[in-house]
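In: prediction below, plus the sequence it came from.
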Amino acid sequence: MMKSIIKEKYGIHVRQLSVYQKYQCFQTPNSFFLIIPVSGFSQSELTELYYMSQYLQEQSDPYVSVFIFTKEGELTFEDEGKTYALLKAPIPVSNRSFSVGGELAEFHRKGRGFPYEVKEAGRIGQWKDLWGKRVDQLESFWMQKIHMSPLEPFEKKMIEAFPYYSGLAENAIQYLVDTELDDNPGAEDSGTICHQRMERDTWSEESLIRIPGDWVFDHAARDIAEYMRSTYLYHRDDLLKDGFLFLQEYEQITPLSSFSKRLFYSRLLFPLHFFETVESYYISHDSEKQYYEEQLDYILADCTRYEQFLQTCHNMMNVRSAQVFVPPVAWLGKGISS
């Protein structure tokens, strides 16, 4: 069905569909195409992402993919009640000399020059409100669950853990507020093209294509923090070596200001992995719930080590500096045994 729709809408003959990362894809003799689901995007947000991709292509980004319009001049098409966009991308190649820190810094450098106002895909300056809303919503849900019985094992664990993670989230929000009050952003702190969630495997030697459906317009600290969080959660053995190297590679292109470092740390303080796991559990199908139960068990068993990770990142942000750019959070690690 998808093949015939693409033939009808774009006039492109698809011989075989395959998968690149999480997206359907296909290749013609001279081009590579990605089919990305966009049902969750408004038309105005897609238009902003379209202009971002065009801009990066004009900046000679070698890995950016761009939207292809249908024959009717539309950005999207429908298939079985879902909305998709077709992207033309560079043919995937492996790049063994790839430096993720340097590539990300260069990507952000180009993105800061984006000349148009971004509304729908914009997140810069919104962290405090978005985090506060997330905490309030889960707290309301938590209050309801406290008075309910019987409870599933997942719910019992969530109820017990929520006060701790709510407290950590409130610390993150306060840290962010203090940063905005006490520090002044520089030119390198202006908004840029970022990722909704920059993870360890978003870019790699075998996975270099930039996909606009993954983007938001935000402060660069978003991507840096989420890359480090992902490395900690899923590639912990590589954290010290790769984490230091990633930051060093990034700062060789764009040194981080004190404002950037404090934003980075406030974002790591916010326990996004806990909130996402709980939220995903309640919207998942029954077949997926066991995965989120195991994720929650892992997170709860790991909270002391996560505090250690936060302390390590605090030290990393202040290393090679004559002054302490990133103030400590006094209570972190008080329960850690030596």
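Out: Looks like it arrived, so ask away.
In: CA atoms for contacts and neighbours, from now on please.
Out: Fine.
In: nearest residue to the residue nearest the centre of the chain other than its sequence neighbours?
Out: The chain has R197 as the residue nearest its centroid, 1.1 Å off, counting by C-alpha atoms, centre = their mean. Excluding the flanking residues, the one nearest R197 by C-alpha to C-alpha, 6 or more residues apart in numbering is E226, at 6.4 Å.
In: confirm that that neighbour sits in a helix.
Out: Yes - under DSSP: H, G, I helix; E, B strand; the rest coil, E226 sits within a helix.
In: and it, what does it touch?
Out: R197, M198, E199, L268 (C-alpha atoms under 8 Å, 6 or more residues apart in numbering).
In: may I see the buried residues of the helix or strand hosting G132?
Out: Secondary structure assigned from DSSP states H and E places G132 in helix 127-146. Of the residues in helix 127-146, W127, K128, W131, R134, V135, L138, E139, W142, K145 count as buried by neighbour count, 16 or more other C-alpha atoms under 10 Å.
In: how far off centre is the helix or strand just after it?
Out: Counting by DSSP H and E, the next helix or strand C-terminal to helix 127-146 is helix 153-182. Using C-alpha atoms, centre = their mean, to the nearest Å, the distance from the centre of helix 153-182 to the centre of the chain it belongs to is 19 Å.
In: how close does G113 sit to F264?
Out: 21 Å (C-alpha to C-alpha, to the nearest Å).
In: which of those two has more neighbours?
Out: When neighbours are counted by other C-alpha atoms under 10 Å, G113 and F264 differ, and F264 comes out ahead with 26 against 15.
In: one more to weigh against that first structure:
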Amino acid sequence: MRTISLEGKTLKKTIHDVYGIKVKELTKEGQFETFQLHQSRFLIVPASHIDEDELYELYQLSQYMIEKREPNIASIVLTKENHLFFEKDKIKYVILKCSPYNQARLTQLGRDLARFHLKGRTYPYQVSKTQRIGQWKLLWEKRLDQLENFWRGKIQSQPLTSFEKMFVESFPYYLGLAENAIQYLVDTELDEEPQPIDSATICHHRFHSNTWNDVMCVKSPIDWVFDHSSRDIAEYMRYLYFEKQEEFKLSGYKFLDDYDRTSPLSSFSWRLIYSRLLFPIHYFECVESYYLAGDDMKLVLEDRMEEILKSSGHYESFLRSYSSMLSMRTKRIQLPAVDWLVNIGH
């Protein structure tokens, strides 16, 4: 933990002017500036990517979850003028007040996430800005079209960096995988009848083991979306698969078990999880990030791309294992097969 220097003085003054809060000391925890006031810890979080209406929705959602007594929800602090954010050097920030520090570690993430989703599902008001449920097909197709057009442009251009060579050569494979995912999603929506558990709830942009800030036990509303619970389940599985291979082997399916025992998943849910795992978001994000990144990050992303391409065969095995695990475990749900994936496995 380090203390902020001169930059901190102007930030302290801004916070005092805008919020009326006198900050004694700013420290850095993880990626955020934080300060302590009485018994509470506050986080200063960049939020330029969120427009004001969306921020207001997130504020309402977090207030609701606090009322529902969900542990460790951070609340957005209002300014003296009752605004949700302040601006400094053309960047928008919110201040989050963390709930009193709770020593309880997240030992059963599957169970805790299921309980979180159960509460979020009871939110009684209209959600529009953060709404993602039912929109995957549209969003995926748009993303795919954009990347395909970009790829066509790159094929024509010379010389290519080593990252671009990898991208140009690998894209047709991932295009195929993405098209499979979209078709799988469409078939699921045609074949399966959604159950009450399939109604929208509070989810996260990308859920992984550090999302609920393990250092301070904080559930931040800044990265929430209103979506189908399978979004969080699939993204956590994907994260474990790529970032924590050993942990995945030991407890990847335990996470699913804990979730399913707490809040039994429908056939519709199991299939949505699979369609989301089929869609290669990890690949898309790597390519998109590379073209937005500064030079120092480009090398990191080049290594990441190499890793993704090297493990594509393993990822296929993972997709097959999800399918066979499910039919063995539930006996009641048989996932429709993706033919080429099954054939590779034989």
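Out: Received the coordinates, thanks. As the structure is a prediction and not an experimental result, all values here were calculated from the model.
In: TM-score for this pair?
Out: Overlay of the two chains. TM-score (TM-score structural alignment, normalised by the length of structure 1): 0.96; 337 aligned residues with a C-alpha RMSD of 1.5 Å.
In: and in structure 2, which of the contacts of E226 of structure 1 remain?
Out: Retained in structure 2 (both residues aligned by TM-score structural alignment, their matches' C-alpha atoms under 8 Å) from these: R197, M198, E199, L268.
In: what does the first one align to in structure 2?
Out: Same thing as R197 of structure 1. Correspondence of R197 of structure 1 to structure 2, assessed by TM-score structural alignment: R206.
In: residue contacts, the residue mapped onto C25 of structure 1 from structure 2?
Out: Aligning on TM-score structural alignment places C25 of structure 1 opposite T34 in structure 2. For T34 of structure 2, the contact set (C-alpha under 8 Å, 6+ apart) comprises L26, T27, K28, R41, F42, L43, I44.
In: and the gap between T34 of structure 2 and L6 of structure 2?
Out: Distance of T34 of structure 2 to L6 of structure 2, given as C-alpha to C-alpha: 16 Å.
In: ok, now L147 of structure 2?
Out: L147 of structure 2 sits 43 Å away from L6 of structure 2, going by C-alpha to C-alpha.
In: what does W270 of structure 2 give?
Out: 52 Å.
In: looking at those two, which is more packed in?
Out: Higher neighbour count among W270 of structure 2 and L6: W270, with 20 against 8, using other C-alpha under 10 Å.
In: so which strand or helix has that one?
Out: With DSSP H and E as criterion, W270 of structure 2 is part of helix 267-278.
In: compared with structure 1, how much does whatever helix or strand comes next after that helix deviate?
Out: Next along the chain after helix 267-278 of structure 2, taking DSSP H and E as the criterion, comes helix 281-292. Following the fit onto structure 1, the mean deviation recorded for helix 281-292 of structure 2 is 0.4 Å by mean C-alpha distance after the TM-score superposition for structure 1.
In: residue range for helix 281-292 of structure 2 in structure 1?
Out: Using TM-score structural alignment, helix 281-292 of structure 2 pairs with 272-283 in structure 1.
In: neighbours of the counterpart of D182 of structure 1 in structure 2, just the number please.
Out: Counting by TM-score structural alignment, D182 of structure 1 corresponds to D191 in structure 2. Counted with other C-alpha under 10 Å, the burial measure for D191 of structure 2 works out to 10 neighbours.
In: go on, N210 of structure 2?
Out: 10.
In: do you know how far it is from Y274 of structure 2?
Out: N210 of structure 2 is 23 Å from Y274 of structure 2, by C-alpha to C-alpha.
In: how about the helices of structure 1, start to end?
Out: 2-10, 43-58, 100-111, 127-146, 153-182, 221-234, 239-253, 258-269, 272-283, 286-301, 303-318 (DSSP state H).
In: could you dump those helices to CSV with distance to I211 of structure 1?
Out: Formatted as CSV, the helices of structure 1 follow (distance: least, C-alpha to C-alpha, whole Å):
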stretch, distance to I211 of structure 1
helix 2-10, 19
helix 43-58, 8
helix 100-111, 13
helix 127-146, 23
helix 153-182, 29
helix 221-234, 15
helix 239-253, 21
helix 258-269, 23
helix 272-283, 22
helix 286-301, 26
helix 303-318, 29
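In: among these, which comes closest to P328 of structure 1?
Out: With C-alpha to C-alpha as the criterion, P328 of structure 1 lies closest to helix 303-318 of the helices of structure 1, at 7.0 Å.
In: what's the average distance for that closest one when superposed on structure 2?
Out: So helix 303-318 of structure 1 averages 1.2 Å relative to structure 2 (mean C-alpha distance after the TM-score superposition for structure 1).
In: that helix corresponds to what range in structure 2?
Out: So helix 303-318 of structure 1 sits over residues 312-327 in structure 2, by TM-score structural alignment.
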